[in-house]
Structures are given as C-alpha cells and as structure tokens.
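1. what's the 3D shape of this:
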Amino acid sequence: MHPQSISQVWDQVTGVQAAPSGPIVWATAAIALLAVWPRFSWHYTRNVVTIAHEGGHGLAAVLTRRKLHGIRLHSDTSGLTVSSGKPHGPGMVLTAAAGYSAPPLLGLGGAWLISGGHITALLWAVVVLLIAVLVMIRNAYGALTVVITGGICFAVSWFGSEQVQGAFAYLSVWFLLLSGVRPVVELQRKRRHGGAPDSDADQLGRLTRTPALLWVTLFFLIGLACLAAGARWLLTR
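-> So this is what the prediction gives:
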C-alpha cells in the first residue's frame, strides 16, 4: 500500500481483502510451526510471545483499575509487568491469568478478523497494540524488541501488496495460535523439576487457594481451544 490520502487509507483499513490461495495458507502454517517447534528458532521467536504475554498482564491490570507502572522484556525471553493495587481479589487474579492466555486469544481474534477479510485492519490493530505496549516499556532491550516488531508490521501494512499483507497476516495469526501451547508445556516442565516457584500459575494457586496445576491445565486448554477454533476460521476462509 503506497502513501495515499487519509480517506484512501481509511477505506483500505476498513475494507475487505481477498484471502491468499490455499497453498499459501498451508505454507504459512508450516512456517509458523517451524518458528515455534525447533528450539533454535523458538529462542528468537519467543520474544514476540513475551510481548503478547506481558502486554496481556498490562491490559488486564489497566482494565481492572490497577496502576500499571511498566513492562520490561529481557534478552532471555522472560519479562516482567509491574502493577500495584490490592494484592488479592478479582483484579489481581485476572491480571495474573492474562499472561499465558493473551497470545492464543490474540491469535483467535486475528483469525476472526481474517475470516471476515479484514486483513489490513488486523495489521493496523497489531501496530496500535504494540504502540500501547511501547509506551509502558521500561528498558532498552524491550523497547528495541517492540519497535522492530511494530516496524515490520507497519511496513507490511503500508508498503506491502495485498498478497504480501495476506500471507504475513496468516503467518502472524498461525504463530500466535501455535505459540499459545508451547510456553504452557515449558512452564509445567520447569515446575515438575522444582523450577518457577513464582510462576503465574503458582501465584494464581496461592491467590485462589487452588492447585497451581489447575491453572496450568486451564492455560493449556485455552491454547488448544483457540488453536482449534482459529485454525477452522483460517482454513475455511
């Protein structure tokens, strides 16, 4: 999409774009799987999942009227979202539960937009969300990661052809849907070996006086449900 007037840009964002061909849809799914499954690629692509994870914590904190102080993203793909408010209650529970739920739910929302043909709208929505996260980033590495991710999304949405936008949108959504499951499996593996005593699941267990494994299972089921529903939308478009 080349530089245009505001009205033309608005028409493009709110308009309906054609879906890529079947082979491209399947190819983007395969590439997304390669970005998530092998350890060497996951070490880098997991940074994108961390943005969504910590962004989920931040959004939940704001929506539950907690005070959001900032977000930090680290080079080891971990992250930290700091908010203040009641150390217990629904607001704290929702904030803690939003992290692992955010990537698959974002993927599901993206699949829904794609099913309606709103591919450009999806890309712009991602850019807006990344700008909102960037405002709350409190370290240089985190800012660089968000800027690069947002810059790629903006460049594709502004300069990419309809075919390029479509392929990129499908790839991004497949990635979010597939990456909603692996972090949960990694979390439970760490917990099984005595690691991550302060994980989101363990914090939720203490907050709600329920087994942490219950929350791990819930995160896993959310990821699987979003993957199943999102894949159906993507493959039947």
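2. make it CA atoms for all contacts and neighbour counts henceforth
-> Noted.
3. now do the helices in the chain.
-> For the chain, helices defined by DSSP state H occupy the ranges 6-14, 22-36, 39-63, 90-115, 119-136, 140-159, 162-178, 182-192, 200-208, 212-236.
4. what lies in contact with stretch 134-154?
-> For stretch 134-154, the external contacting residues (C-alpha atoms under 8 Å, 6 or more residues apart in numbering) are 47-48, 51, 69-75, 123-124, 126-127, 130-131, 133.
5. could you also give me the structure for this next sequence, so I can compare it with the first?
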Amino acid sequence: MDGLTDLWDRLLGAQPDPPPLLVLITGLVALTVVLTRLPWRIGRNAITIAHEGGHALAALLTGRRLQGIRLHSDTSGLTLSAGRPTGPGMVFTLLAGYLAPSLIGLAGAWVLGGNRITLLLWVAVALLLAMLVMIRNVFGIVSIVVTTAVVLGVSWMASPQVQAAFAYTGVWFLLLGGVRPVGELQTLRRRGQLPQSDADQLAWLTRVPGLVWVGLFGAINLIALLAGAALLTGPILSTASLPG
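-> Presented below is the predicted three-dimensional model:
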C-alpha cells in the first residue's frame, strides 16, 4: 500500500521549478533541431507520430472505426479509418493531423506550467502504448517501441534535472516542429507533388480551397506556439519582473 501511495505521489506531485536557463536552452536546442536538416530529418519522426495520432484520435472521437496506422522511414505516415467518406467526422479527422503536434505541445506546456514533469512523461508513455496496438507495419512498431522505451526510461531512472531537460525539450520541439510541416506541405502542393494531402482532401470535401486550409493549419499552430511559449517562459518573466 505504501508503495502504491509513493508511486501515486511521484506521478501527481509537483517537481521544483526548473532553472530559467534550462527553459531557454531547451528551447534553443529544439529550435536548432527544427531548423537543421539532418536533426530535423530524424526528429520529424516524432512529429509524424503526433500527426498520425491526431488523425486516429479524431477518427475515434467522431465515431469512425480505426483500422490501423502506418509510419514510414521517410517520415510520412498513413492512418486508415472506416466510416462515411464525407461529413463532419471525416473533415475533423483530416483536420486533426497537422494540428496535433502543436496542440499536444500546448497541452504539454500547460502541464509543465504546473511542474508536473513526471506526469507529463507518463501520460506520453500511455498515449504511445495506446497507439502501438494500432500500428500495422514493422518500422512503425519499432519507432513507437523505441520512443516509448526512451520516455519510460527517462521518467523512471533519470534525475529530476534530466527529466526536466527532456520534457522541456520535447514540448518545445512539438510546438516549434508543428509549424515547419505546414510550410513543407504548401511547398509540395505548389510543386504538384502532394495532390492527396490533407488540405486537398479537405478542399474536396468542403469546397473550401486547399490554400485556406493550409493557412488555417499555420495560423492555429503559430497561436499554439505563442501560447505554449508564454506558458513555458511565464515563470521566468515573472521572476525577472520581481523587485530586488
């Protein structure tokens, strides 16, 4: 019983405030990954996991039947669901993909604002395990298992300082990394290389031009980035503004 209580306290307890320098450095690290070619090529797999997870969750919430998720080595992905090919459920499912990384990052920033670092990591593990049962290809299984193992290992064995650095870097990366794919999407659309993109499927369903959907993705993700950054840096700014 005491062990269960200790585990519960560890999960829900608040950790100490991270050093302001850690918050800033982790943000710079995440920004460097997003802006640098090879690190982005590797890190983008995490964005794809969040993207496809967003499609999957939206499909379930709208009553569609989730059939499977595939993650590919080129950082693309595919989520298949069964149900009406038109209507609000399909629109919401398509809309969720490009928004998911940024919105997950915003939710993570809110949790970190309460210093619930361990809780954030364990929720991430739970979501990854839930997603694992729907993966339908080998690369996808390996990606989810490796990512889950890393997050679980940090949450269980790492020091509070390492947990904080890992969690803040991850949340910054989702917030910043959620913006770049929207620009990449429009670049590929302009070249005619992505005719079946989420934005173009939404355009077909709603008769609203695909460019409008791309703009909506970008606007929401930028708002999430600004709001998330405010949550993450708020304690720093409030401390700096205190007299003396």
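6. where does the TM-score land?
-> The TM-score (TM-score structural alignment, normalised by the length of the first structure) is 0.97; 234 aligned residues with a C-alpha RMSD of 0.9 Å.
7. just to revisit the earlier point, turn the helices of the first structure into JSON lines, columns for distance to S83 of the first structure.
-> Output for those, formatted as JSON lines (distance: least, C-alpha to C-alpha, whole Å):
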{"stretch": "helix 6-14", "distance to S83 of the first structure": "34"}
{"stretch": "helix 22-36", "distance to S83 of the first structure": "30"}
{"stretch": "helix 39-63", "distance to S83 of the first structure": "7"}
{"stretch": "helix 90-115", "distance to S83 of the first structure": "9"}
{"stretch": "helix 119-136", "distance to S83 of the first structure": "11"}
{"stretch": "helix 140-159", "distance to S83 of the first structure": "17"}
{"stretch": "helix 162-178", "distance to S83 of the first structure": "25"}
{"stretch": "helix 182-192", "distance to S83 of the first structure": "22"}
{"stretch": "helix 200-208", "distance to S83 of the first structure": "14"}
{"stretch": "helix 212-236", "distance to S83 of the first structure": "21"}
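8. for L80 of the first structure, find the nearest of those.
-> Taking C-alpha to C-alpha, helix 39-63 is the member of these nearest to L80 of the first structure, at 6.7 Å.
9. what angle separates that closest one from helix 22-36?
-> Orientation note: helix 39-63 of the first structure sits at an angle of 90 degrees relative to helix 22-36 (axes from the mean of the first three to the mean of the last three C-alpha atoms, to 10 degrees).
10. which residues of the second structure does helix 39-63 of the first structure align to?
-> The aligned range for helix 39-63 of the first structure in the second structure is 37-61, by TM-score structural alignment.
11. after superposition, how close is stretch 216-236 of the first structure to the second structure?
-> Superposed on the second structure, stretch 216-236 of the first structure shows a mean distance of 0.5 Å to its aligned residues (mean C-alpha distance after the TM-score superposition for the first structure).
12. how far does the match of helix 39-63 of the first structure sit from the chain's center?
-> Stretch 37-61 of the second structure sits 7 Å away from the centroid of its parent chain (C-alpha atoms, centre = their mean, to the nearest Å).
13. now for the counterpart of L129 of the second structure in the first structure: which residues touch it?
-> Per TM-score structural alignment, the equivalent position to L129 of the second structure in the first structure is I131. Contacts for I131 of the first structure (C-alpha under 8 Å, 6+ apart) come out as G150.
14. can we see that at 10 Å?
-> By C-alpha atoms under 10 Å, 6 or more residues apart in numbering, the contact list for I131 of the first structure reads A125, I137, V146, V147, G150.
15. farthest pair in the residues you listed?
-> A125 and I137 (18.7 Å).
16. circling back to that earlier point, of all the helices of the first structure, which one comes closest to T81 of the first structure?
-> Closest to T81 of the first structure of the helices of the first structure is helix 39-63 (C-alpha to C-alpha; 6.0 Å).
17. thank you, goodbye.
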